[in-house]
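1. with the sequence up front, the predicted model follows.
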Amino acid sequence: NVITGIIKANIPSRIAFAVTSGTDSRVIIDQVGAEKLIGKGDMLYLPTAASTPIRIQGAFVTQREVESTVSYIKNQVKPKYIKGITDVESKISPAAKEDEALVKEALKVILKAGYASVSLLQRRLRLGYSRAGRLIDILEDMGVISGYAGSKPREVLITEEEFEKIKSSNLS
């Protein structure tokens, strides 16, 4: 039950690497064959419209090569940011202006942690639940953190550079 029917329905093209049995191959590509692969990048690719898989060879790429390629691409063109998304200062609520120092401190904490949650702010800033929750709401309104996602922590949506810009300015 590793690959459910819902997953299979939503990912019509499939790739199978070497597996130990024909049963495992059938789970992935709905037919045998992947158990005969030799490994080391050897794989079967089953495109959406095809009835039989295509045997292909994947290349090994080192971390250094990936970083070099990403660096090269980054240096080609400067990013073009969408004004409304990256302009954090325009999204500051009146509540944030009242607790400016505390909001900046909360920003520092979540940037260092890499995520945001009420319990994180409670522990690190020694706050009660309602105050920490209000800070999370303010940060979400500012566009600094992602929205509520159940029990998962919220994502931080700004960079250190954007934080420095906020820190050096007044929230008003």
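-> Good, I have the coordinates. The structure displayed is predicted, hence computed values, not measured ones.
2. from here on, contacts and neighbour counts on C-alpha atoms
-> Fine.
3. for the chain, what spans make up the strands?
-> 14-16, 42-46, 54-57, 115-116, 154-155 (DSSP state E).
4. what count of nearby residues applies to Gly33?
-> Around Gly33 there are 22 other residues, counting by other Cα atoms under 10 Å.
5. structure two is appended below for comparative analysis:
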Amino acid sequence: PRADVITGVIKANIPSRIAFQVASKIDSRVILDENGADRLLGQGDMLYLPPSASRLIRAQGVLVTDDEIRRLVEFVSAQSPPAFDPEMQEKLQSVAPPEEEVTEEDEELVEKCLEIIRQEKRASTSLLQRRLRLGYTRAARIVDILEQRGILGPGEGAKPREILVDLDAAV
């Protein structure tokens, strides 16, 4: 953190603060207005400044690894099969958008887009805009088509879309 980025106005609007291990006393003062975060041990060791207190509280945050999360999900999934509410499924299917009609010209463009996605190993509207010199609307429409076909996952803001199929195996 830098003092010119985290200004006093910003800090005044954040009543409580948490700091994990930082590199220097200056970084600690930027976050907490006190030294201390530079001496933390890492691995979830933190300093907490609640809005109602004037002293820092040392706390331990939980460190959950990706492997632990995966094992927990597998354990819970193995306990029983998923239970779906048939009524809810019907509602979801009835409001699903109909698949757009794709012209032959669009189909050629879809193939070009798939080749770019295969090469780049990522997929986004902006990538297709740049590489194929497309406008936003057209590139977004192609991405929507690929999502409807189950090739790309749903959009998550500015992040690239998840590629759901192995495009190299499809060649």
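-> Great, that's in hand. Everything quoted here is computed from the prediction, not taken from an experiment.
6. just give the TM-score of the two.
-> The TM-score (TM-score structural alignment, normalised by the length of the second structure) is 0.54; 149 aligned residues with a Cα RMSD of 4.6 Å.
7. one step back: can I get the strands of the first structure in TSV including mean neighbour count?
-> Below are these laid out as TSV (neighbours: other Cα atoms under 10 Å):
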stretch	mean neighbour count
strand 14-16	18
strand 42-46	21
strand 54-57	13
strand 115-116	21
strand 154-155	20
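8. which secondary structure elements does the top helix by length along the second structure sit against?
-> In the second structure, with assignment by DSSP state H, the single longest helix is helix 104-120. On a contact count with 3 or more Cα pairs under 8 Å, 6 or more residues apart in numbering; DSSP states H and E, helix 104-120 of the second structure meets helix 125-132, helix 136-148.
9. the shortest one packs against which elements?
-> So the one you mean is helix 125-132 of the second structure. helix 104-120, helix 136-148.
10. follow-up on the earlier one: buried stuff in the longest helix of the second structure?
-> Leu109, Val110, Cys113, Leu114, Ile116, Ile117, Arg118 (16 or more other Cα atoms under 10 Å).
11. cool, and stretch 22-40 of the second structure?
-> 22, 26-32, 36-40.
12. just curious, which of those residues is nearest to Val76 of the second structure?
-> Nearest to Val76 of the second structure among those, counting by Cα to Cα, is Leu40 at 34.6 Å.
13. residues contacting the closest one?
-> Residues near Leu40 of the second structure by Cα atoms under 8 Å, 6 or more residues apart in numbering: Phe20, Gln21, Val22, Met46.
14. let's see 10 Å
-> Applying Cα atoms under 10 Å, 6 or more residues apart in numbering, we find Leu40 of the second structure in contact with Ala19, Phe20, Gln21, Val22, Ala23, Met46, Leu47, Arg58.
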